[in-house]
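Novice: sequence and predicted structure, then a few things I'm wondering about:
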Amino acid sequence: MSFILVTNDDGVHSPGLACLADAVAEFHQIVIVAPDRNRSAIGHALTLDSPLRADEIRRGVFSIDGTPTDCVNLGVHGLVEGKPLLVVSGVNLGANMGDDITYSGTVCAALEAALMGIPAIAFSLDAREFTHADLIRVSTIARNLVRQVLIIGMAEGTFLNVNIPTGEINGICLTCQGKRHYGEGIIQKTDPRGRIYYWIGGGIAGFENIPGSDCNAVAAGQVSITPLRTGLTSEVALKEMADWDLSRTLD
């Protein structure tokens, strides 16, 4: 059986997940495998020290007590027969641009699929809440992009990170990964018992002005499509380090 696997990191009951599933359902049978709760900013985490539970809450819709990466693994290897033609992840509530992609469970679910040789797309909406108008726009964009990927295919070891601005769309473009700037990263407070506790993650202060980047595109009201790769080797560093005397590290 061939199918499209749909997942996310916001949880199985997210309106964004339902929107994405509906958008791609016209192409093939879909199977939804998503976390049972919000697992945002969990990155590429894989559950290795505890068993996973999968509940089929509706036909073809599985709720998993694990991470987005777990969901992709179960969707590909455990829950249903066959192999996905495509994995789509999202629609995430909030953009995943610049450095955010390393934290994003939405993006890393697509990364996991690409590591398995399965074409994958991550979708995110640059908003704090889903509106009906935004979901209609996202649905149209996802449907049209998925159609092209199913027809044309995708380069091996590549997956797509798509960020969609809220409100009026001023165009769509291919982009590179941008660079975010963050405010204070740690917030320290004291609880009623006098014990210190911490919140990780300060406010976003902005982004670097990098022409052609995902951050610049979304700020201009454009849909950003960034092709990412699974390989992390720096070709530039390999060339620069070619003259290093590495034998000295063994002395």
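Specialist: Good, I have the coordinates.
Novice: alpha carbons only for contacts and neighbour counts from here, please
Specialist: Noted.
Novice: can you give me the buried ones in the helix or strand encompassing Val88?
Specialist: Following DSSP states H and E, one finds Val88 within strand 83-93. Buried positions in strand 83-93, judged by neighbour count with 16 or more other C-alpha atoms under 10 Å: Pro84, Leu86, Val87, Val88, Ser89, Gly90, Val91, Asn92, Leu93.
Novice: wait, isn't the second one in contact with Ser2?
Specialist: Okay, so that is Leu86. No - between Leu86 and Ser2 there is no contact under C-alpha atoms under 8 Å: 9.3 Å.
Novice: distance from the chain centre to stretch 197-212, please.
Specialist: Mean-position distance between stretch 197-212 and its chain equals 18 Å (C-alpha atoms, centre = their mean, to the nearest Å).
Novice: go on, stretch 51-62?
Specialist: 21 Å.
Novice: name the residues of it that are buried.
Specialist: Of the residues in stretch 51-62, Ala54, Val61, Phe62 count as buried by neighbour count, 16+ other C-alpha under 10 Å.
Novice: A further structure is provided below for comparison with the first:
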Amino acid sequence: MAISTTRILVSNDDGISAKGIEILEKVARSLSDDVWVIAPESEQSGAGHSLTLTTALRVRKLDDKKYAVAGTPTDCVMMAINKLMKDNLPTLILSGVNRGGNLAEHVTYSGTVSVAMEGTLGGIPSIALSQCIDGVHPIHWETAETYAEEVIKRLIAQDWQHDVLMNVNFPAVAPDQVKGIRVTEQGRRQILGVQVDERMDPRGFPYYWFGLASDSGVPGLETDLKSVREGCISVTPLHLNLTHDDMRRALAAEIQGPLAE
């Protein structure tokens, strides 16, 4: 059964004023007459699946069906499902379009992907979308803008398992250089380490910036990394169950049972 686009929630981790969410809202409105935008007040990149528990959560209404939340991407989805849209829940959640790819192990840091995770936990089909960048050329926002609608339409026409979310990455090339869509597996980088940049503020106190170092090595044949490097749109189904079944069975055979007195 095709997934309904009757009511769409759009969110992100780059913030309510980001270029990517402007693009995704436009795409969502081409699919539905009922689009809500509920996103962080400011950038929350790297927030992952974090939730605000120790401070007050403030919500600012910008327009009919448009809200800025002073919290994380996960806060936004929880606020939508449990408060702002609780009487008529979204039938589809779209997250992004993120500035930069969310590939390989970086999905565990990604607030963009976490929006889709939280939506999936709430029983709502969810898609995370990201526009890869190469750090040299201007961001090809036009690539996501050109192909997002078609990719979403292809995905929502399929049957999904209830605990699966979709992670879409557009390659860092112009639209006419995109070679197609590939369904991929999550890749794995060979990370060289985290760059810790130490600086000094005007009062003489040190502060630090984290930066992710370049990856090395050649990714596997069917990974998201290889797909975008070769100019293809990567679509990766992600699973919420993190249990490693082979290890679970091996451990059960060896250590499961009564404890010694």
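Specialist: Yep, it's here. Predicted model only: the values in this text are computed from it and were never measured.
Novice: how alike are these chains, TM-score-wise?
Specialist: Remark: TM-score between the superposed chains equals 0.91 [TM-score structural alignment, normalised by the length of the first structure]; 249 aligned residues with a C-alpha RMSD of 2.2 Å.
Novice: quick one on the thing from earlier: what does the strand holding Val88 of the first structure contact?
Specialist: 1-10, 16-17, 19-20, 76-77, 106-107, 109-110, 113, 118-130, 150 (C-alpha atoms under 8 Å, 6 or more residues apart in numbering).
Novice: PyMOL command for the buried members of the residues you listed?
Specialist: Buried members of the contacts of strand 83-93 of the first structure, defined by 16+ other C-alpha under 10 Å, are picked up in PyMOL with:
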select buried, resi 3+4+5+6+7+8+9+10+16+17+19+20+76+106+107+109+110+113+118+119+120+121+122+123+124+125+126+127+130
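Novice: inside helices: which ones of the contacts of strand 83-93 of the first structure?
Specialist: When DSSP state H is applied, the contacts of strand 83-93 of the first structure are split such that Gly16, Leu17, Cys19, Leu20, Val76, His77, Thr106, Val107, Ala109, Ala110, Ala113, Leu150 fall in helices.
Novice: ok, the last one to Leu5 of the first structure distance?
Specialist: As defined by C-alpha to C-alpha, to the nearest Å, Leu150 of the first structure lies at a distance of 13 Å from Leu5 of the first structure.
Novice: same question, the third one
Specialist: Using C-alpha to C-alpha, we find Cys19 of the first structure at a distance of 14 Å from Leu5 of the first structure.
Novice: and the strand holding Val88 of the first structure against the second structure, how far off on average?
Specialist: Here the mean offset of strand 83-93 of the first structure against the second structure after fitting is 0.4 Å, by mean C-alpha distance after the TM-score superposition for the first structure.
Novice: what are the boundaries of the helices in the stretch 51-200 of the second structure?
Specialist: For the stretch 51-200 of the second structure, applying DSSP state H, counting those that start in this stretch gives helices covering 73-79, 111-121, 141-156.
Novice: how far apart are the last one and its match in the first structure?
Specialist: Average distance, helix 141-156 of the second structure versus aligned residues of the first structure after superposition (mean C-alpha distance after the TM-score superposition for the first structure): 2.5 Å.
Novice: quick one: that helix to strand 92-99, angle?
Specialist: Helix 141-156 of the second structure runs at 150 degrees relative to strand 92-99, counting by axes from the mean of the first three to the mean of the last three C-alpha atoms, to 10 degrees.
Novice: excluding chain neighbours, give the residue nearest to Asp191 of the first structure in space.
Specialist: By the measure of C-alpha to C-alpha, 6 or more residues apart in numbering, the closest residue to Asp191 of the first structure outside its immediate chain neighbours is Tyr197, 7.0 Å from it.
Novice: please disregard the earlier target; I meant Ile204 of the first structure.
Specialist: Nearest residue to Ile204 of the first structure in three dimensions, chain neighbours excluded: Tyr182, at 4.4 Å (C-alpha to C-alpha, 6+ apart).
Novice: so what does the one you found match up with in the second structure?
Specialist: Counting by TM-score structural alignment, Tyr182 of the first structure lines up with Ile191 in the second structure.
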